[in-house]
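Q: I would like to see how this sequence folds:
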Amino acid sequence: MKRVLCLLAMLATLVLLVACGQQPANQGQAPAKQDINVRLELSKGSALERIMQRGTLRVGLEAGYMPFEMTDKRGNIVGFDVDMVTEMAKAMGVKLELVNTAWDGIIPALLSDKFDIIASGMTINQERNLKINFADPYIIVGQTVLVNAADADRINSWKDLNAEGVTVTSKLGTTGEQAVRRMMPKATYKSFETESEAMLEVLNGKATASVYDLPMLAIFYAERGKAGGMKFLDEPFTYEPLGWAINKGDPDFLNWLNNFLRQTKNDGRYEAIYNKWFGSNDWLQDVQ
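A: Next up, the predicted model:
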């Protein structure tokens, strides 16, 4: 009888708690956790939404890769990539913020939300794609070779660089460096912080050749290499598509970027920007 009375008392207490809007502790925790998870999911969203709310498109790049991004005489960052993201910001109706970042830290900076997108002549490859996503390629380049004057007669192909006694230079952390290590293992490799340093090493006769992207070597050869007796092997020996990089898990932003690229290639904007930077060397006088 006492047991029945105790059970009735407990039941009455439970009914009273429910009537007063209270819940036992173990029942109240789960909904709160669910609410937090929902709020977290909503706060993530797409980078595109955050860009629109912020009113600014933040672009990560390293100014020093001609003609994609570089600093002019007035201290402004200019180039092919800069013009493309300027059009991108216009299409979004937001302001543009360029975040100049050292190349070896540019992917970590994207992952830690220092900016929304990388637009810095970045080659799409499988290693990078494990960490970040790429939009469709906006231009195709490849590795080429610039040979010093002393070795111009004996180096006729990139294959000739894969030999002992040969010293090859490139920029640290680039696909040029990867190509040398992978395809020229017998050569001595020297890495540099900038492309210019790597090419000057060859011009000054301290290295046999420099391996780097076609546009950059073509510019250096036209400016200084040809007069210095260097040889330019201008046929790319690698296939390297360049693409804009964003954080993973954002299909909305990726979709927008691909549609933006498709639109600019069909309405004349892309062609005009391409011809400005690759169809003429007039811009060189403003960056020297």
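Q: From now on I want contacts and neighbour counts done on CA atoms only, so please keep to that.
A: OK.
Q: Tell me where the longest helix sits in this structure.
A: helix 25-44 (DSSP state H).
Q: Just the buried residues of the helix or strand following it, please?
A: Note on helix 25-44: by DSSP states H and E, the next helix or strand toward the C-terminus is helix 47-54. For helix 47-54, burial by neighbour count (16 or more other Cα atoms under 10 Å) applies to A47, L48, I51.
Q: Pipe the residues you listed into CSV and attach distance to K33 per row.
A: Shown next, in CSV, are these (distance: Cα to Cα, whole Å):
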residue, distance to K33
A47, 25
L48, 27
I51, 28
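Q: What are the contacting residues of stretch 4-15?
A: Identification of contacts with stretch 4-15 by Cα atoms under 8 Å, 6 or more residues apart in numbering yields no residue at all.
Q: Beyond the helix or strand containing D252, next helix or strand please.
A: For D252, the host element (DSSP H and E) is helix 251-267. Later in the chain than helix 251-267, the nearest helix or strand by DSSP H and E is helix 269-278.
Q: relative orientation of the longest helix of the chain and helix 47-54 in degrees?
A: 80 degrees (axes from the mean of the first three to the mean of the last three Cα atoms, to 10 degrees).
Q: buried ones in helix 25-44?
A: In helix 25-44, counting by 16+ other Cα under 10 Å, buried: nothing.
Q: what's the spacing between that helix and its chain's center?
A: 35 Å (Cα atoms, centre = their mean, to the nearest Å).
Q: Before we compare anything, build this one as well:
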Amino acid sequence: MSQTSQTIDKIKKTKVLTVSVNEFYDPFYIENPNPEYPGLDVELAQAYAEFLDVELRVIPLRTFDQHAKMLERGDSQIALAGLSSSILRFKDVYFTDPYLLSTPAGLVNRASLPPEPEGQIVTVQLFRNLLDLQSVSGISFSVLSNSSNHLYLKETFPKAQIYSYFTSEAAFNELKKNNVNCFVADYYYIMALLQKNPSLRATYLPIMGSVQEDHISMAVAKKDVEFIYHLNFFIKEFKRSGKMQSLINKYFKTDKWVKKEEAK
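A: Next up, the predicted model:
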């Protein structure tokens, strides 16, 4: 006997897919976007809504707890919000297979790094990933509170000064104010900052090499396993057909999504 998904039945009955997104994580979700650039998560949600032949309703939220509560109440069916899956979060939601792989990455103040050896042509960048910063004395970090990146820093740099903030933007501002010498966030968050403000590279070195495999996944309520099978198949097909790579290229290989007043 074939199982049906109660969630999909509800979506098809109401003809609406309700998805929560991250209000402060462009270009995954972009408020008042440029035409044709609503955000990577929004376009992925649109594709799934088309797959089901229903309308899409998008609700911007701020914290993981808000996403989890909304799913639990049945007010949304998917949280599509640049979320990294973790054992801690698994207590509250189920995660699909990843649609993107990420890593903790950083922007480090060039002035805090040791000078490169004089008279040598340096062919290898000395600081490729965050682990390379373990040799830098007096390193201090700013990071989003209780994020996977915060946990990574606490485990990897137990003796370093780590300051955590309620938003990634506040954490980044601490770097700009010279209160810390390295801001840590997801690879894609750092990529987006550099697209909005390419001149950051003059003062800060982007450190983008992989140190751990973060799975950016959709989250759903802990009650409908059939729905997860359905979403996983959709994600697999979206990747296999090259559509996921097209979205990555659209938002991370060009800066056309950046709004004029943001570009500096």
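Q: buried ones in the helix holding D252 of the first structure?
A: Those would be F253, L254, L257, N258, L261, T264, for helix 251-267 of the first structure by 16+ other Cα under 10 Å.
Q: Spit out the contact partners of the first one.
A: For F253 of the first structure, the residues meeting the contact criterion (Cα under 8 Å, 6+ apart) are S46, A47, L48.
Q: Q143 of the first structure pairs with which position in the second structure?
A: Matched by TM-score structural alignment, Q143 of the first structure corresponds to P104 in the second structure.
Q: Please name the residues that touch the nearest residue to that match once chain neighbours are set aside.
A: Nearest non-adjacent residue to P104 of the second structure, counting by Cα to Cα, 6 or more residues apart in numbering: D186, 4.8 Å away. D186 of the second structure makes contact with S102, T103, P104, A105, G106, N149 under the criterion Cα under 8 Å, 6+ apart.
Q: Same question for A49 of the second structure.
A: Taking Cα under 8 Å, 6+ apart, one finds V16, L17, E55, L56 in contact with A49 of the second structure.
Q: Which one (most neighbours) among those residues?
A: Most neighbours among these, by other Cα atoms under 10 Å: L17, with 25 neighbours.
Q: tell me which element that one falls in.
A: Judged by DSSP H and E, L17 of the second structure forms part of strand 16-22.
Q: That strand vs the first structure, average distance?
A: Aligned to the first structure and superposed, strand 16-22 of the second structure gives a mean residue distance of 1.0 Å (mean Cα distance after the TM-score superposition for the first structure).
Q: how many neighbours does the counterpart of L61 of the first structure in the second structure have?
A: Applying TM-score structural alignment, one finds that L61 of the first structure aligns to V21 in the second structure. Residues contacting V21 of the second structure under the criterion other Cα under 10 Å number 27.
Q: Tell me how far the aligned partner of F192 of the first structure in the second structure lies from A79 of the second structure.
A: Aligned by TM-score structural alignment, F192 of the first structure pairs with Y165 of the second structure. From Y165 of the second structure across to A79 of the second structure, the span is 22 Å (Cα to Cα, to the nearest Å).
Q: In terms of neighbours, single out the busier of the two.
A: More neighbours surround A79 than the other of Y165 of the second structure and A79, with 31 against 16 (other Cα under 10 Å).
Q: That one -> the first structure?
A: Per TM-score structural alignment, A79 of the second structure is aligned with I118.
Q: what do you get for M244 of the second structure?
A: Per TM-score structural alignment, M244 of the second structure is aligned with Y270.
Q: Tell me who's in contact with that match.
A: M84, T264.
Q: And it, how far from N258 of the first structure?
A: Taken as Cα to Cα, the span from Y270 of the first structure to N258 of the first structure is 13 Å.
Q: before we move on, what about I155 of the first structure?
A: I155 of the first structure is 41 Å from N258 of the first structure, by Cα to Cα.
Q: What lines up with E127 of the first structure in the second structure?
A: That one, E127 of the first structure, aligns with L88 by TM-score structural alignment.
Q: ok, now how distant is that match from V54 of the second structure?
A: 32 Å.
Q: and what of R201 of the second structure?
A: R201 of the second structure is 43 Å from V54 of the second structure, by Cα to Cα.
Q: Which of the two has more residues huddled nearby?
A: Per other Cα under 10 Å, whichever of R201 of the second structure and V54 has more neighbours is V54, with 17 against 14.
Q: So which bit of the second structure is stretch 201-208 of the first structure matched to?
A: Going by TM-score structural alignment: stretch 201-208 of the first structure matches residues 174-181.
Q: buried stuff in the matching stretch?
A: Buried, per 16+ other Cα under 10 Å, within stretch 174-181 of the second structure: E174, L175, K176, V180, N181.
Q: do stretch 64-72 of the second structure as well
A: Buried residues in stretch 64-72 of the second structure (16+ other Cα under 10 Å): F64, H67, A68, M70, L71, E72.
Q: Same check on stretch 107-118 of the second structure?
A: Under 16+ other Cα under 10 Å, the buried positions of stretch 107-118 of the second structure are L107, V108, N109, R110, S112, L113.
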